[in-house]
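*Asks:* coords below, sequence missing:
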């Protein structure tokens, strides 16, 4: 067990990321947001997760339209891909993309300016009100401390009608090594290289997320004992995922 424990940093880092600094360079921030598309395409597994837990779920239930909240949506590349993937399957979505950084919001709005099915919302996740069928987030949870993750899980239970899908980073030395190689080859002139390393150090081990889920409203509210399921998955390369569902 001691040998295996060395593969994982013992605790989450609390060091801030450069892109979260409101005074950081705008051009490098936008370059970082643009590079997220490549990271998401090659490393994140978010597309396969959305196909399985959103699109196939809609088809299996005979639902042709759904609403989606994408928390910490960045440049909206995930939302744009999801919308197109839904259209190819004869499905329609209304997607709300949430962020709280003015520079990120401006960039995101340019990316979706010609897409009426996607709206960009300026709000902290903890101030958001409304109802969506699916609440998704990709590489968002690690920006929160443990207490905030718990608050987010409780809030998502209130605003989510069907399913929460939260994809994030496994905190491991293997993940750090692999990302450093990837970043050295493909990520330049942005915050992505340094912030990516910090993101992994701020990431999670599966049992940590499982403990947070077990303490959340997804498993502890009166209704959760009858109509909800919540579990934590581990996927390669270096991903941990929360899937929590109603019905």
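*Replies:* Sure, I can see it. Bear in mind the structure is a predicted one, so any value in this text is a computation, not a measurement.
*Asks:* contacts and neighbour counts: CA atoms only from here.
*Replies:* Fine.
*Asks:* Show me where this protein has its helices.
*Replies:* Along the chain, the segments classed as helices by DSSP state H run 2-5, 26-39, 46-50, 56-61, 77-88, 102-111, 146-159, 173-186, 192-201, 206-215, 217-220, 224-227.
*Asks:* Tell me which of those helices sits nearest to residue 18.
*Replies:* Across these, residue 18 has its closest neighbour in helix 192-201 (6.4 Å, CA to CA).
*Asks:* residues of the closest one that come out buried?
*Replies:* Using 16 or more other CA atoms under 10 Å as the test for burial, helix 192-201 gives 192, 193, 195, 196, 197, 198, 199, 200, 201.
*Asks:* wait, isn't the last one in contact with residue 12?
*Replies:* This points to residue 201. Yes: Residue 201 lies in contact with residue 12 (CA atoms under 8 Å); the separation is 5.9 Å.
*Asks:* ok, and here's another one to check against it:
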């Protein structure tokens, strides 16, 4: 845990690059990382709560909404959203996109999930196609983006969503860094989960930093543990 004590978290470390983002990373370790996301996100990402509070109000009205998940990684979030909505007696129709062909190859080997379509694409592709979705979501994406990419995501999200966009990411802090480092130390051997998770925290925004770059029309919310949420309601009306 020495690296957790010595790291400087005063500013975003935008120069640090996650191992899994390297085109030359070990493919076996990468697949183990994708597979491990389901367990990690179940503990830290809080999407079941977000589904209940921010998406389900439309689902239970029988609208069978459409959802765009941006940057699906291991595919666990869109698959979970599909399961939760099915249990509610409704169906989300989910399009999940990621520009990394390695992610697409990984999810293509998983059992198919009803209502979920995976595409190798970026948001600009969907805007160019004239598509729109009731909900646009992403998980652990914001900290990966450059300033221009962040602005592009925000603009594309507004163009693509009909009801609500929700971007959930880590809130950088020393307690979050120490807790993640300690909790993952015995687990996820042979993957990039621990190393890349610590880099992700170093790259992530504090709540104050994200507030400084949030454009008009977006709400900044927080969620336990150590989460920042960017929420946009089309037309300014809350569901």
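*Replies:* Cool, got the structure. The structure displayed is predicted, hence computed values, not measured ones.
*Asks:* circling back to that earlier point, what's the overlap in contacts for residue 201 and residue 12 of the first structure?
*Replies:* Common neighbours of residue 201 of the first structure and residue 12, counting by CA atoms under 8 Å, 6 or more residues apart in numbering, are residue 171.
*Asks:* From residue 59 of the first structure, how far out is the spatially closest residue to residue 200 of the first structure that is not a sequence neighbour?
*Replies:* Spatially, and ignoring its direct neighbours in sequence, residue 200 of the first structure is nearest to residue 171 (5.3 Å; CA to CA, 6 or more residues apart in numbering). In this view, residue 171 of the first structure and residue 59 of the first structure are 34 Å apart by CA to CA, to the nearest Å.
*Asks:* Between those two, which is the more surrounded one?
*Replies:* Remark: of residue 171 of the first structure and residue 59, residue 171 carries more neighbours, 28 against 13, as counted by other CA atoms under 10 Å.
*Asks:* mind listing what that one touches?
*Replies:* Contacts of residue 171 of the first structure (CA under 8 Å, 6+ apart): 8, 9, 12, 200, 201, 202, 203, 204, 205, 238.
*Asks:* Could you dump the helices of the first structure into a markdown table with distance to residue 70 of the first structure added?
*Replies:* Below are the helices of the first structure laid out as a markdown table (distance: least, CA to CA, whole Å):
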| stretch | distance to residue 70 of the first structure |
| --- | --- |
| helix 2-5 | 33 |
| helix 26-39 | 15 |
| helix 46-50 | 12 |
| helix 56-61 | 17 |
| helix 77-88 | 7 |
| helix 102-111 | 12 |
| helix 146-159 | 11 |
| helix 173-186 | 24 |
| helix 192-201 | 19 |
| helix 206-215 | 19 |
| helix 217-220 | 19 |
| helix 224-227 | 23 |
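*Asks:* Nearest to residue 119 of the first structure, out of those helices?
*Replies:* Here helix 102-111 is closest among these (CA to CA), at 8.1 Å.
*Asks:* Show me which positions of the closest one end up buried.
*Replies:* Result for helix 102-111 of the first structure [16+ other CA under 10 Å]: buried residues 104, 105, 107, 108, 109.
*Asks:* Could you identify the most distant pair in these?
*Replies:* The widest separation within those (CA to CA) is 8.6 Å, between 104 and 109.
*Asks:* Could you identify the most distant pair in the contacts of residue 171 of the first structure?
*Replies:* Within the contacts of residue 171 of the first structure, 12 and 238 form the most distant pair, 15.0 Å apart (CA to CA).
*Asks:* nearest to residue 136 of the first structure, of the buried residues of helix 102-111 of the first structure?
*Replies:* For the buried residues of helix 102-111 of the first structure, the nearest to residue 136 of the first structure is residue 108 (16.7 Å; CA to CA).
*Asks:* mind checking what the closest one lines up with in the second structure?
*Replies:* Under the alignment (TM-score structural alignment), residue 108 of the first structure pairs with residue 107 in the second structure.
*Asks:* from what I can see its match touches residue 74, true?
*Replies:* Yes: in this structure, residue 107 of the second structure is within contact of residue 74 by CA under 8 Å, at 6.4 Å.
*Asks:* before we move on, back to that, could you dump the buried residues of helix 102-111 of the first structure into a markdown table with distance to residue 217 of the first structure added?
*Replies:* Shown next, in a markdown table, are the buried residues of helix 102-111 of the first structure (distance: CA to CA, whole Å):
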| residue | distance to residue 217 of the first structure |
| --- | --- |
| 104 | 30 |
| 105 | 30 |
| 107 | 34 |
| 108 | 31 |
| 109 | 33 |
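*Asks:* now the one residue sitting closest to the centre of the second structure, nearest residue through space, not along the chain?
*Replies:* Centroid check for the second structure by CA atoms, centre = their mean gives residue 139 as the closest residue, at 1.0 Å. Leaving aside its sequence neighbours, residue 139 of the second structure sits nearest to residue 168 (CA to CA, 6+ apart; 5.0 Å).
*Asks:* For the one you found, grab the count of nearby residues.
*Replies:* By the criterion of other CA under 10 Å, residue 168 of the second structure has 24 neighbours.
*Asks:* so what's it up against?
*Replies:* Counted by CA under 8 Å, 6+ apart, residue 168 of the second structure has contacts 45, 137, 138, 139, 140, 141, 142, 227, 228, 229, 230.
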